[in-house]
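Q: Predicted model, plus sequence, below.
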Amino acid sequence: MLLHIPNVLTKEQLIECRKLLEKASWIDGKLTAGSQAVNVKSNLQLAENDPLLKYLREIITSSLKANPLFVSAALPNHIISPFVNRYENSGAYGNHVDNSILYDATIGKSYRTDISCSLFFTDPQEYEGGEMVIEDTFGTHEVKLPAGDLLLYPSTSLHRVEPVTKGVRMVSFMWIQSMIRSAWKRSILFELDNTIQSLRAKYGETQEAVNLSIHYHKLLQEWAEI
C-alpha cells in the first residue's frame, strides 16, 4: 500500500523545525547506510547523537501517534526512531530496498521494518529533481509531497531519490514495525476501518457500523503480533 498522509505536522511545527534545520550541522549520510545502500547513497544527515535529532524525533513520533490516518494504515507496534536527511548539489539515493531488520539505538532493540515513511520538511517548489520513485507490483510511482505531508509505503519496495539539481530537499525517514506483519492483512483492516468511518460520518452510529466494527476488532485480535 502506497499512501499519502497530509498535514502530519502543523504549520507551527513546520516553521519551528525549518528554523532549526537551517542552522543544523550535517554529516555524510553514508555513515548510516547498509552494505547495499552505501554505494548508491549521496546525501547529508543529522548525526544520531545530535540533540536536535532527539528533539525532532519527539515532535515527529508524537505527531504520528496522534494522526488517525497513519494509525489506521500502519497499526504501529513500534516506530523506529526517525532520522533526517538533506539533499543538495546533485545529491541522490539510488535504487535500494530497506533492511528487513533495523536496530533502534534509542531503545536498544532490533525491530522488523514492515513499513517505510518519508516526512517532508520542504515543499516541491523549493527544489528541482529529488523525486521519490517507488516501484511495486502496480508500476512505478514518482512522488514529491508538500511540507508536513508523509508518504507511507512497504519497506520491501524498490525505491530511490532522484538527484536534486537545484535547491534543498529535507526529509525525515523512519520505519514501522506493525502489529500486523502481513501487508495484505493490513490493507484489509485499513479498508474496513475506512468503510466503518465513512458509514459513521454519513449515517451516525448505526447497527451496521457497530457490526462491522466488531468484525474489525475480531480480525485485529486474531492477526496482531504484540
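A: Looks like it arrived, so ask away.
Q: can we go C-alpha only for contacts and neighbour counts from here?
A: OK.
Q: Now name the helix or strand holding Ile59.
A: According to DSSP states H and E, Ile59 maps onto helix 51-65.
Q: Just checking the distance from that helix to the centre of its chain.
A: In terms of C-alpha atoms, centre = their mean, to the nearest Å, the centre of helix 51-65 is set 13 Å apart from its chain centre.
Q: Centroid-nearest residue for this protein?
A: Nearest residue to the geometric centre of the chain (C-alpha atoms, centre = their mean): Cys117, 1.5 Å.
Q: Pull the number of nearby residues for the nearest residue to that residue once chain neighbours are set aside.
A: Leaving aside its chain neighbours, Cys117 sits nearest to Leu152 (4.6 Å; criterion: C-alpha to C-alpha, 6 or more residues apart in numbering). Residues lying near Leu152 (other C-alpha atoms under 10 Å) number 21.
Q: before we move on, the earlier item: pull out the buried residues from the helix holding Ile59.
A: If you call a residue buried by 16 or more other C-alpha atoms under 10 Å, then helix 51-65 has these buried ones: Leu52, Leu53, Lys54, Leu56, Arg57, Ile60, Ser63, Leu64.
Q: for Gly130, what are its contacts?
A: For Gly130, the contacting residues are Tyr87, Ala92, Lys144, Val161, Glu162, Pro163, Val164, Thr165, Arg169, by C-alpha atoms under 8 Å, 6 or more residues apart in numbering.
Q: List only buried entries from these.
A: In these, the ones that pass as buried (16+ other C-alpha under 10 Å) are Tyr87, Ala92, Lys144, Val161, Glu162, Pro163, Val164, Thr165, Arg169.
Q: Dump those residues into JSON lines; add distance to Thr206 and secondary structure as well.
A: Below are the buried ones among the contacts of Gly130 laid out as JSON lines (distance: C-alpha to C-alpha, whole Å; DSSP: H, G, I helix; E, B strand; the rest coil):
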{"residue": "Tyr87", "distance to Thr206": "50", "secondary structure": "strand"}
{"residue": "Ala92", "distance to Thr206": "51", "secondary structure": "strand"}
{"residue": "Lys144", "distance to Thr206": "39", "secondary structure": "coil"}
{"residue": "Val161", "distance to Thr206": "46", "secondary structure": "strand"}
{"residue": "Glu162", "distance to Thr206": "48", "secondary structure": "coil"}
{"residue": "Pro163", "distance to Thr206": "51", "secondary structure": "coil"}
{"residue": "Val164", "distance to Thr206": "51", "secondary structure": "strand"}
{"residue": "Thr165", "distance to Thr206": "54", "secondary structure": "strand"}
{"residue": "Arg169", "distance to Thr206": "46", "secondary structure": "strand"}
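Q: ok, and here's another one to check against it:
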Amino acid sequence: MLIVIDNVLNKDEVRQFRQHLDQTDWQNGLKTAGSLAAGVKQNQQIDENASVAVELGNHILRRLGSHPLFISAALPEKIYPPKFNSYSNGGHYGAHVDGAVMPLPGNHGTLRSDLSATLFLCEPEQYEGGELTIETAFGAQQVKLAAGDLVLYPSSSLHRVEPVTRGTRVCAFFWIQSMVRDEGKRTLLFDLDQSIQALTPRQPKADPDILQLTGVYHNLLRRWAEV
C-alpha cells in the first residue's frame, strides 16, 4: 500500500525548515550507509544528533501525531526520529530495501521497520530527476511530491532515488513500526476505517450500522495488534 498524505507541513513551515537546513552542516551520506548501501548511495545527510535535526524532526512527529490519515494508515507503535537528506549533482540512491530491525537513538530499544516515509521539502520544479521509485505488485511507481507532502510505503519494498541532474532535492525520511505488522491486515483496517469516516457524516448520530462497522474495526484491531 502506497499512500500520499498532503500538507503535512504548510508552505510557511517548509520555508522555515529550509532556512534552518540551508544553514546547517551536511555530511557525506556514506557515513550512515550499511555495507550493501555503500555501493549505491550518493547523497548528503545531517547528523541525526544535531540540534536542528532533533528540533525539526520533533516538529514533524507532533504534526503526524494528530494527523488522522497518517494514524489510520500507519497505526504507529514506534517511529524512528526523522532524518534529513539532500541530493544534487547526480546524487542518487540505488535500488535497496530498508533494514528490517534498527536500533533507536539514545538506547531506546529497537524498531521493526514496517513502513517507510519520505517528506518532501522542496517543490518538484526546483530540481530535475530525484524521483522516489518504488517497486510494487503493480510495477514501479515514481513519486515526486509537492513540498510539505509525504509518501508512506512498505519498508519491504525495493526502492531507489533517481539521479538529481539539476537543482537540489531535500527531504526528511523515517520509519514506522506499526501495531499491525502484516501489510495485508493493515490495508484492510485502513480501507474499513476510511469507509467508516466517509459514511459517518451522512448518517444520523448513533446510527446502528456505523456502530456495528466501528465495532468490527476495533475487534479486528484487537485481534491483530501487537502492543
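A: Structure received. Note that the structure is predicted; figures quoted are calculated from it, not measured.
Q: I'd guess Phe174 of structure 2 is in a strand, am I close?
A: Yes. Under DSSP: H, G, I helix; E, B strand; the rest coil, Phe174 of structure 2 falls within a strand.
Q: so what's it closest to, chain neighbours aside?
A: Closest residue to Phe174 of structure 2 apart from its sequence neighbours, by C-alpha to C-alpha, 6+ apart: Pro82 at 4.7 Å.
Q: what do we get in structure 1 for the one you found?
A: Mapped onto structure 1 by TM-score structural alignment, Pro82 of structure 2 lines up with Pro82.
Q: what about that match, neighbour count?
A: Pro82 of structure 1 has 22 nearby residues by other C-alpha under 10 Å.
Q: Verify the stated contact: it with Glu58.
A: No. Assessed by C-alpha atoms under 8 Å, Pro82 of structure 1 is found out of contact with Glu58, at 9.1 Å.
Q: Return the mean post-superposition distance for the helix or strand hosting the residue nearest to the centre of structure 1 against structure 2.
A: Assigned by DSSP H and E, Cys117 of structure 1 falls within strand 115-120. Once the two models are superposed, strand 115-120 of structure 1 sits on average 0.4 Å from its counterpart in structure 2 (mean C-alpha distance after the TM-score superposition for structure 1).
Q: in structure 2, which spans are helices?
A: Assigned by DSSP state H, structure 2 shows helices spanning 11-22, 51-65, 68-74, 183-199, 208-224.
Q: Give me the contact list for the shortest one.
A: Around helix 68-74 of structure 2, the neighbours that count as contacts under C-alpha under 8 Å, 6+ apart are Ile3, Ile5, Leu64, Gly65, Leu115, Ile176, Ser178, Arg186, Thr187, Phe190, Asp193, Gln194.
Q: I figured Pro6 of structure 1 was touching Leu150, is that so?
A: Yes. When contacts are counted by C-alpha under 8 Å, Pro6 of structure 1 is listed as touching Leu150 (6.3 Å).
Q: Pick out whichever of the two has more residues nearby.
A: Per other C-alpha under 10 Å, whichever of Pro6 of structure 1 and Leu150 has more neighbours is Leu150, with 24 against 17.
Q: The closest residue to His92 of structure 2 other than its chain neighbours: what's it in contact with?
A: Distances taken as C-alpha to C-alpha, 6+ apart place Pro163 nearest to His92 of structure 2, at 4.4 Å, with adjacent residues excluded. Under the criterion of C-alpha under 8 Å, 6+ apart, the neighbours of Pro163 of structure 2 are Tyr87, Ser88, Gly90, Gly91, His92, Tyr93, Gly129, Gly130, Glu131.
Q: Which residue in structure 1 aligns with the fifth one?
A: Meaning His92 of structure 2. Checking with TM-score structural alignment, His92 of structure 2 has Ala92 as its match.
Q: Now do the contacts for its match.
A: Residues in contact with Ala92 of structure 1, defined by C-alpha under 8 Å, 6+ apart, are Val40, Lys41, Ser42, Asn43, Gly130, Arg160, Val161, Glu162, Pro163, Val164.
Q: ok, Pro154 of structure 2 - contacts?
A: Met1, Leu2, Asp114, Leu115, Ser116, Glu183.
Q: now with 10 Å?
A: By C-alpha atoms under 10 Å, 6 or more residues apart in numbering, the residues touching Pro154 of structure 2 are 1-3, 74, 97-98, 113-117, 134, 136, 175-176, 183.
Q: thinking again about what came up before, my guess is the residue nearest to Phe174 of structure 2 contacts Val54, does it?
A: Yes. Under the criterion of C-alpha atoms under 10 Å, Pro82 of structure 2 makes contact with Val54 at 8.0 Å.
Q: Now list whatever residues contact both of the two.
A: Listed contacts common to Pro82 of structure 2 and Val54 are Glu48, Ile60; contacts here mean C-alpha under 10 Å, 6+ apart.
Q: counterpart of Leu192 of structure 2 in structure 1?
A: In structure 1, Leu192 of structure 2 lines up with Leu192, judged by TM-score structural alignment.
Q: for the closest residue to that match other than its chain neighbours, what are its contacts?
A: Among residues not flanking Leu192 of structure 1 along the chain, Tyr216 sits closest, at 6.8 Å (C-alpha to C-alpha, 6+ apart). Shown in contact with Tyr216 of structure 1 (C-alpha under 10 Å, 6+ apart): Ile188, Leu189, Phe190, Leu192, Asp193, Ile196, Val210, Glu222.
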